[in-house]
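Participant: sequence-free structure coming up:
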């Protein structure tokens, strides 16, 4: 049977743009993985990895115009947004080059022999080594930053792991352009072409996670798709780590004091955050707790005015649009759910959709039943405003939530200063810390800074492991620690030798150096 074609599709019109290639069969997946596996030894050279990461950023910048234009044609996200995303992607690659240069990620620890200790301590030297071939699954909503050249790929290469990317079907042409840039970078760094490969097709993605030479996987996408791959990774004869970002509601709590002080400001900020990228951000605020009362009403009115003014915009593909409309309709039909602004199709036709939001009394959510649907992510430009009577009702709603990437609280002046009676602000922060990996105060979660202290991951189902896919510590997902005991100096890896020939930061006999 002939392989199925891989088409680039314009989401604005739903029409095919061009055939990019064909879906990758089992033999093609096997060849890509084996070529990546063969590149492992070359990637042990830290200098070559540094060169690769910096060359990759340079090659992507050199192809900027074509990459941004193609990504916009396949995603309808706009060239301005995508230009910023490409800058973020190249900055991330360079940041990981700096991380490899620093060497702290290796976690070098040396304990010299101490026969007087209880029990006696031998000579122990510990550092981290790469796992092997990493499978990366590109995301639909970030065709650059969470796709072929994105954070999973950059961090895996920095760790010394070759990568095979399963391209997302929403942007195959962009994926191929970026893959070509990474291959040119590998050649410039003197590394094998198999260091980075791309495969296409649903079956290729399944074959990839099951391949015996794949040592770990990174995924960004839906709960359903991610959980299926996670289960496949765990069911292998030799299970592998699966670092999946699956879905997040990103709750927001607005206190009565905050609403009284700045209802209109909060309503406008919420409208901007929930409609950004047509609501197709993994950090979109999807559930917002607003107090009952005049101040809460003003907030909802401000939100309604701002959301209604946002022009319709295309979603990433026709399937997502259908799923979104069905999801909104199912939620709107629930008893007690209001629609101050209904989602609406573009009057001019096409695949664009206008944003909207729903309201529901908190009491409906805390009872078991069909209203629990409102506690599941609905991917697109909609949010659910939960009106709560008091702190106990708000706490009950928060107690019904699963894990999230982010959780946000908007506090009044006294609450933020910690001078409010009962320290409600501090209590809310403690509660939200148990729900999410990133907790925000008086801000909005959309927009994820690429910085060493960043945490982009949270309790399940936000992510399958308590790690991050953004920031310097993302490299830790692709490493494992090894300790050498009483090993003669000539046999030790250079990273662990007494003279520290590589000049690495390390901890020696419990004291940090470098």
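Facilitator: Okay, I see it. The structure presented is a predicted model; accordingly, all values stated were derived computationally and were not measured.
Participant: going forward, measure contacts and count neighbours with C-alpha atoms only.
Facilitator: Fine.
Participant: what about the strands in the stretch 101-250 of the chain?
Facilitator: Under the criterion DSSP state E, counting those that start in this stretch, the stretch 101-250 of the chain contains strands at 108-111, 124-130, 133-137, 163-166, 196-199, 214-220, 242-245.
Participant: quick one, the second one and strand 214-220 angle?
Facilitator: Between the axis of strand 124-130 and that of strand 214-220 there is an angle of 60 degrees, by axes from the mean of the first three to the mean of the last three C-alpha atoms, to 10 degrees.
Participant: show residues contacting strand 124-130.
Facilitator: Residues from elsewhere that reach strand 124-130 (C-alpha atoms under 8 Å, 6 or more residues apart in numbering): 105-113, 159-161, 478-486, 495-496.
Participant: and the strands of the stretch 101-250 of the chain as TSV, adding distance to residue 20 and mean neighbour count?
Facilitator: Formatted as TSV, the strands of the stretch 101-250 of the chain follow (distance: least, C-alpha to C-alpha, whole Å; neighbours: other C-alpha atoms under 10 Å):
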stretch	distance to residue 20	mean neighbour count
strand 108-111	45	20
strand 124-130	33	20
strand 133-137	18	30
strand 163-166	14	29
strand 196-199	12	26
strand 214-220	23	25
strand 242-245	27	28
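Participant: okay, pairing it with this:
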């Protein structure tokens, strides 16, 4: 499969006519052939209209058909092999091992959603039986299931060219829910997006689905994205990116004549709290692992640990020294794009200029273009409480060490933090009392709490939660990774006193889909 610069609108591959754009190799500082055609507003309208036309047939596909489609898309993705890996490496500067790992995880995620579809628990099929003899008012027959919202717009992420992009969790969960998808490719990996988009496009055709089930658009600037969110056929949006970008889409979705939800994953520092027992006994080990995870992928991961917090006392200077010693050997590496590189340096400058901020260590000096130099700053908790921006995200290989005076100040600092994707406790058995005080505060700030581990990876499974209170996400009730990510693109519908002939299969008495259901408050085995 060759990169042509074309987008996919239904079954048609087309070169956009609203202008040209090329991908960029951040290692070499050069543009990559070929040129990509930018979508017109008519292209956006055509893709969204096709998606709406596909919705009725696609949402009624059988579990077997929809599951087979997701598996075929996953297999097509894997079959791209070296063509995909080479293109993604050239567009991102990431290693081939990283790209291979992302591709395997993306395919596994799609296949997991195939199982989710087939199991059918996402429907939440529930039956309350009628009781005509009940007095004083007869009890009605009530039956509820969840159904898909409609076509979904997905915005590819910059930092995960496969796993959070064209075939990522937003797309996979929306397709699993029965929603056609229109993706806007991210400008940082256009060729990668085209290859993955063609793999899904081929799966649509191979499974004899309506062509509007999937489309991929190329945009530059805001015009295509804004037109996608505004289009009346679009019923929800999935986004991974900056807080400013995410909230602009949230506001735009809310301002439509018919408002729609925008599920945006945005910003997180992922604090690590080193409690006194762990600080006394494991400071060097914790520091070494913190630096390793903080600098992985040049710090350009949504789960990068970007803050480490401890109470001044036995072990603090050892922690500080170990962080500095470990970081000083870290080599500067190429960042994903000029924009990310420039933003990182602005964010690091902000941290460097705090009144009590001290740069305790830097990695090796950059030698090439767009290389991010690792750095750790130290700042007193009192200043962070007075200037909360010092606890903000630095998207890149930098972090902050916060020194607290007491347990009470540690609790106060934690309560002052913004919403996070994750928070981690490093603790020993002697720290249980402090941990008990901290956990209720952590629960108010994050959707994922870890103990004695770091958070720059997320397991893709049934219990996975990848979300959190604002500004980690725009809606803390949902996850963007894991089986329950499908919930974002569903809504409940209740049928009251419908005759059996009109009931959907999931709610018929003979249970033709063999679902696990709740009947009269009890779990009913299929």
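Facilitator: Right, received. Where do you want to start? Since we're looking at a predicted model, the values are computed, not measured.
Participant: TM-score for these two?
Facilitator: Comparison of the two superposed chains (TM-score structural alignment, normalised by the length of the first structure) gives a TM-score of 0.96, and 504 aligned residues with a C-alpha RMSD of 1.4 Å.
Participant: re earlier: just the buried members of the contacts of strand 124-130 of the first structure?
Facilitator: Buried members of those, counted by 16 or more other C-alpha atoms under 10 Å: 105-111, 159-161, 478-479, 483-484, 495-496.
Participant: farthest pair in the residues you listed?
Facilitator: Put simply, by C-alpha to C-alpha the two of those set farthest apart are 111 and 161, 27.9 Å from each other.
Participant: of the strands of the stretch 101-250 of the first structure, which is nearest residue 404 of the first structure?
Facilitator: Residue 404 of the first structure lies closest to strand 242-245 among the strands of the stretch 101-250 of the first structure, at 10.0 Å (C-alpha to C-alpha).
Participant: read off where that closest one ends up in the second structure.
Facilitator: Against the second structure, the aligned range for strand 242-245 of the first structure is residues 262-265 (TM-score structural alignment).
Participant: after superposition, how close is the matching stretch to the first structure?
Facilitator: Mean deviation of stretch 262-265 of the second structure relative to the first structure after superposition (mean C-alpha distance after the TM-score superposition for the first structure): 0.7 Å.
Participant: what residues does that stretch touch?
Facilitator: For stretch 262-265 of the second structure, contacts defined as C-alpha under 8 Å, 6+ apart pick out 236-241, 246-247, 249-250, 253, 467, 472-475, 480, 488.
Participant: one more pass at 6 Å, please.
Facilitator: Outside stretch 262-265 of the second structure, the residues that touch it by C-alpha atoms under 6 Å, 6 or more residues apart in numbering are 236-240, 246, 250, 472-474.
Participant: cool, and stretch 139-149 of the first structure?
Facilitator: With C-alpha under 6 Å, 6+ apart as the test, stretch 139-149 of the first structure has contacts from 89, 138, 150, 175, 220-221.
Participant: looking at those, which are in helices?
Facilitator: Of the contacts of stretch 139-149 of the first structure, the ones assigned to helices by DSSP state H are 89, 175.
Participant: trace stretch 344-356 of the second structure over to the first structure and give me the residue numbers.
Facilitator: Stretch 344-356 of the second structure corresponds to residues 324-336 of the first structure when matched by TM-score structural alignment.
Participant: next, the buried residues of the matching stretch.
Facilitator: Residues 324-325, 327-328, 331-332 are the ones in stretch 324-336 of the first structure that count as buried (16+ other C-alpha under 10 Å).
Participant: what's the answer for stretch 173-185 of the first structure, then?
Facilitator: Applying 16+ other C-alpha under 10 Å to stretch 173-185 of the first structure flags 173-185 as buried.
Participant: can you pull the contacts of the spatially closest residue to residue 382 of the second structure that is not a sequence neighbour?
Facilitator: The spatial neighbour of residue 382 of the second structure that comes closest, neighbours along the chain excluded (C-alpha to C-alpha, 6 or more residues apart in numbering), is residue 404 at 7.7 Å. Applying C-alpha under 6 Å, 6+ apart to residue 404 of the second structure gives the contacts 311-312, 381, 410.
Participant: mind redoing it with 10 Å?
Facilitator: For residue 404 of the second structure, the contacting residues are 309-313, 379-382, 410-413, by C-alpha atoms under 10 Å, 6 or more residues apart in numbering.
Participant: among those residues, which ones are buried?
Facilitator: For these, a neighbour count by 16+ other C-alpha under 10 Å gives the buried set as 309-312, 379-382, 410-413.
Participant: sitting in helices, which of the residues you listed do you find?
Facilitator: Using DSSP H, the members of these that fall in helices are 381-382, 410-413.
Participant: follow-up on the earlier one: the residue nearest to residue 382 of the second structure matches what in the first structure?
Facilitator: Residue 404 of the second structure maps onto residue 388 in the first structure, by TM-score structural alignment.
Participant: circling back to that earlier point, could you dump the strands of the stretch 101-250 of the first structure to CSV with distance to residue 380 of the first structure?
Facilitator: Output for those, formatted as CSV (distance: least, C-alpha to C-alpha, whole Å):
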stretch, distance to residue 380 of the first structure
strand 108-111, 44
strand 124-130, 37
strand 133-137, 21
strand 163-166, 24
strand 196-199, 27
strand 214-220, 16
strand 242-245, 17
